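Asks: 3D, please:
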Amino acid sequence: MDLLRFITAGSVDDGKSTLIGRLLYDSKSILTDQLEAIERASKSRNDGSIDLALLTDGLRSEREQGITIDVAYRYFQTPKRKFIIVDAPGHIQYTRNMVTGASNCQLAIVLVDARLGVVEQTRRHSLIASLLGIPHLVVAINKMDLVGYSQDVYSDICIHYADLAKKLNAHQVTYIPMSALNGDNVVDRSTSMPWYEGPTLLDHLETVAIDDEADGEPRDHHPARFPVQYVIRPQTAELHDYRGYAGKITSGIFRKGDAITVLPSGATSTIDAIEVAEKHLDEAVTPQSVVLHLATDIDISRGDLIVRSERLPVTSQTVEAMLCWMDTKELKAGSKYMLQVGTFRTRCSVREIAYQLNIETYEQIEGVDNLKLNDMAKVVLRTAQPISFDPYPKNRTTGGAILIDETSNVTVGALMLMGEV
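Replies: Modelled structure (predicted):
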């Protein structure tokens, strides 16, 4: 059974937590003790109904404010598919949380309040989903019950968002009118909107194709990449000459006998054996965790990247990247940070802010000297050591990186590496 990881995003009070609660409740994915707990917590409601948002708004501060602050994860499954739900914060102050939550998702649900239409946070979250290369977008037009289930309202929002999607070059967009509060078109088809002939949200989640990445290429057709996490040298009497390189295959496929290159050194060898739980395999594919054995002894350490020699990644010390700034302290051109790509770390400096993206218009603003919290921009980095990566649009796993403040060890920026300069 395959797994779909998806994120829900939208403005404050668009109904994200209620939507997830409804999805879990109507698909019968709530345990009895969980249901009893939210029933007790909902006793203060005047109408006596169950507050389904409490399934995800677990923090006390979130319940008091009625907003989602942290990223919440929920797991459920149907007979057709397993799911991981990532509930992202709606408030602009917590946009950075969405970036971290969405980085591994295959689908994004962008909620739109039918009364308000497309707003700034809709644009912001859609831009982030686009930059992160999430292949599938669902525009969930919620609270249709508050606009009389009007087809005209639904159509107007679809037209407005379609213009937005065109600017973002988003192709796989699905529009679903719904009322999460009443359960319309979430799991069960609505009788209040007979004019809508598309799938319910759960129908779409169960059937959407997830084998392909954003570039349309299956994962196992991607160039083979293996970031080394640990070098295994037992040096015991029984395993005196044992040398294995442990890690997780982040893309592609490795086979016994493949010619490989170790980056950034450029040393070459062949795969002598592939080991999983003390068993030897002829091949291994993403996302397996394995131990690789090479035919020759090479100086390899944590952070090195093992790749098949016929498809090498970009290796450079000067790179362009799209950046989402995640710190309250401003970023200024010339600032120095620690850059982490996979398991590899090196110091770097922000040589230039090429342009900042205007969230409202998606226009490029040049001449910017600093970035504030949640700003998005294209930057040029200069690294102390060469880094090896694939452009993010081609490979999300090896093209993603983070900036770390060395003084506080806090992650201050999320990066999508685009290419060398």
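Asks: make it CA atoms for all contacts and neighbour counts henceforth
Replies: OK.
Asks: E360 reaches E120, doesn't it?
Replies: Yes - using CA atoms under 8 Å, E360 makes contact with E120 at a distance of 6.3 Å.
Asks: Quick check: closest non-adjacent residue to the spatially most central residue of the chain.
Replies: Nearest residue to the geometric centre of the chain (CA atoms, centre = their mean): S103, 1.8 Å. Among residues not flanking S103 along the chain, L132 sits closest, at 6.3 Å (CA to CA, 6 or more residues apart in numbering).
Asks: mind listing the helices for the stretch 201-350 of the chain?
Replies: 201-207 (DSSP state H, counting those that start in this stretch).
Asks: can you check the stretch 1-150 of the chain too?
Replies: 16-26, 32-41, 60-65, 95-102, 120-131.
Asks: okay if I get the ones you listed as TSV plus mean neighbour count and distance to L371?
Replies: Formatted as TSV, the helices of the stretch 1-150 of the chain follow (neighbours: other CA atoms under 10 Å; distance: least, CA to CA, whole Å):
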stretch	mean neighbour count	distance to L371
helix 16-26	23	29
helix 32-41	12	41
helix 60-65	12	28
helix 95-102	21	14
helix 120-131	22	16
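Asks: quick one more, to check against the first:
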Amino acid sequence: MADQTIQDGVNALIAEDIDAYLDVHEHKDMLRFLTCGSVDDGKSTLIGRLLYESHLVFDDHLAALEADSRRVGTQGGDLDFALLVDGLSAEREQGITIDVAYRFFSTERRKFIVADTPGHEQYTRNMVTGASNADAAVILVDARKGLLTQTRRHSYLVSLLGIEHVIVAINKLDLVDYSQEICNDIEAGYRELASELGIDDVTCIPISALKGDNIITASPNTPWYGGPTLLQHLETVELADRGTRSPFRMPVQWVNRPNLDFRGFSGLIVGGDIAVGDPIRALPSGKRSTVTEITTFDGPLDRAVAGQSVTIVLDDEIDVSRGDVLCTDADPPTIADQFEAHIVWMQEEELLPGRPYLLKLGATTVGATLSPPKHTVDVNTLQHLAAKTLGLNEIGVCTITTDRAIPFDPYEVNRDMGGFILIDRLTNATVGAGMLQFALRRSQNVHWQALDVTAESRGTLKGHGASVLWLTGLSGSGKSTIANRVEAQLHAQGVHTFLLDGDNVRHGLNHDLGFTDADRVENIRRIAEVTRLMADAGLVVLVSFISPFRAERQLARERAGEGRFVEIFVDTPLAEAEARDVKGLYAKARRGDLKNFTGIDSPYEAPDDPEVHIDTLAMSPDEAADVIVQRLRESGTIS
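Replies: Here you go, the predicted structure:
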């Protein structure tokens, strides 16, 4: 019995130690960092070394690593630690990293998530993705090559994305006989670059990722270096914690209503702290309330801080929805609908200024259009260059206009309140990422003026409704002829109309626009705004434009207003349109004398589901006009 009592006591102590051990490791802080540098500077090798030294490589993986290292013939029979990280077959074949690989490892002092980002310039978007949540950056420099163009590029991106802590790992020292002079020259050059970019916290560490020098323990090969090893520095670097330095911010991700007796607002606190009893404001509505309860999965809290996911209960039933922001009443974020922002373009298809995109900021998604760039940034030289658009991996400064005002903080103040992505409205593909810098003054000073005479009252005066009849189709399809017949019929019936024809408008309002994709987008954007104003005036507006892109026709539909837009597809096969080529445009395009001609070297995106489909091979212009007028009668626009 005594022996059993002793054993029970030992078991209890062991269990207590295990619980304490698990508790310590569960609550260790987390450092997110990325590695970047030129191609073949040793990024993947460095991460593989860290995983190996942290004892996170299982025996079967280690055996495979040894076999793979023998197969590729590593220098001196060393393990090729890059093979632990470069998972894509294309990477292994080329010996480079082309995607962002995330890895987790842990030490006694801290947990880590590391992003191994690609070095090629054409993968800038991948690096931006990896850096978006990083607290620190390890920039590798090959000691044999020194600072390269890629070093400048990656350092600029690190600065742009607001990463405060930079570690310059001067790698491959074993290949330069552990030269102190080479390391000193590289460090001096980098500190000059960092000063130019405004990077204040720079630590330079001489290493050999392959041999393990100064990675985990101090190397006897560098007696002249007295600083920390790479791991020691990563374990002690101060976490970048902008959240606690900024006022309270919590984007609402979910309105939590499990029953009629509970209504809370759930989300991640991205700035500051909040306590029960604190006054609070909901934006963009500006409604005020007081916090009565803060709950989490583990139970109620008296106070919550940045980084915690919570549900906040208020003392009254103010209107709060997903995407709204709960903030401190004394220091709210700015609300605006026009901004200056840095944009990183991530799509093969170039940015089209004026095209409607979706902008997602936290839990908020709004419509947005971008102006032509004020300039692009050559990330290799840091020069500002003139540009009309942005291509894949290019970075520029643009003006963004959203379709409604949203709360935000500048990115440098709060990443979560200032960082956004751009989404293609039709494909839902992410096409860009950006950082809001500041609101434009006009967004605060220009307001919509309320008027006494409304669109409805103008329609009553005219005796019919307003509508936008949008005829789209190839050049030569018969749009203008049909639109002219429709207007003649309506005019004879006393309907107030106006016809906007593509060629006619280009003589005046749009005389400054050409036929590039970007100019076509701007052409339709302007016409969409004009048609909205004319429809508000109570007119039936006929629009005869090729309008080749679905996105711009969707923009015109939204501008026209609910129930006022009729898309009419004047469907004519290309061969038939060419046969009718009274202007000789197709012939010029075929000869190469007329560039960017729709149907030849510029695409036409046919409507997916138009309200009216006119098959010009099956009906005459007069018959087509009758169909369109009948549509107006059926909708109640005219009698």
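Asks: on that earlier part again, which residues sit in contact with the counterpart of the residue nearest to S103 of the first structure in the second structure?
Replies: L132 of the first structure maps onto L161 in the second structure, with residues paired by TM-score structural alignment. Contact analysis of L161 of the second structure by CA atoms under 8 Å, 6 or more residues apart in numbering lists V128, A131, S132.
Asks: how about 10 Å then?
Replies: 128, 131-134, 155, 342, 411-412, 415, 419, 434-435 (CA atoms under 10 Å, 6 or more residues apart in numbering).
Asks: Please determine how far it is located from A518 of the second structure.
Replies: 28 Å (CA to CA, to the nearest Å).
Asks: show me where the stretch 101-250 of the second structure has strands.
Replies: For the stretch 101-250 of the second structure, strands defined by DSSP state E, counting those that start in this stretch occupy the ranges 101-106, 111-116, 136-142, 165-171, 201-206, 249-251.
Asks: how close does the shortest one sit to the first structure?
Replies: Superposed on the first structure, strand 249-251 of the second structure shows a mean distance to its aligned partners of 0.8 Å (mean CA distance after the TM-score superposition for the first structure).
Asks: so where in the first structure does that strand end up aligned?
Replies: The aligned range for strand 249-251 of the second structure is 225-227, by TM-score structural alignment.
Asks: got the contact list for that stretch?
Replies: With CA under 10 Å, 6+ apart, stretch 225-227 of the first structure has contacts from 245-254, 260, 262-263, 285-287, 289-290, 292, 301-308, 311-313, 341-344, 389-390, 397-398.
Asks: try it again with 8 Å
Replies: 247-252, 302-308, 342-344, 398.
Asks: Over to stretch 176-192 of the second structure?
Replies: A143, R144, G146, L147, I170, L173, V202, C204, P206, N221, T222, W224.
Asks: can you redo those residues as JSON lines with neighbour count?
Replies: Listed next are the contacts of stretch 176-192 of the second structure as JSON lines, based on neighbours: other CA atoms under 10 Å:
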{"residue": "A143", "neighbour count": "25"}
{"residue": "R144", "neighbour count": "15"}
{"residue": "G146", "neighbour count": "18"}
{"residue": "L147", "neighbour count": "21"}
{"residue": "I170", "neighbour count": "25"}
{"residue": "L173", "neighbour count": "24"}
{"residue": "V202", "neighbour count": "18"}
{"residue": "C204", "neighbour count": "23"}
{"residue": "P206", "neighbour count": "31"}
{"residue": "N221", "neighbour count": "15"}
{"residue": "T222", "neighbour count": "17"}
{"residue": "W224", "neighbour count": "10"}
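Asks: Map R281 of the second structure onto the first structure.
Replies: That one, R281 of the second structure, aligns with T261 by TM-score structural alignment.
Asks: Which single one of the contacts of L161 of the second structure is nearest to R631 of the second structure?
Replies: Here the nearest of the contacts of L161 of the second structure to R631 of the second structure, counting by CA to CA, is G434; it sits at 43.8 Å.
Asks: which residue in the first structure lines up with that closest one?
Replies: Using TM-score structural alignment, G434 of the second structure lines up with L415 in the first structure.
Asks: can you tell me the helix or strand for its match?
Replies: L415 of the first structure is part of strand 410-420 when elements are defined by DSSP states H and E.
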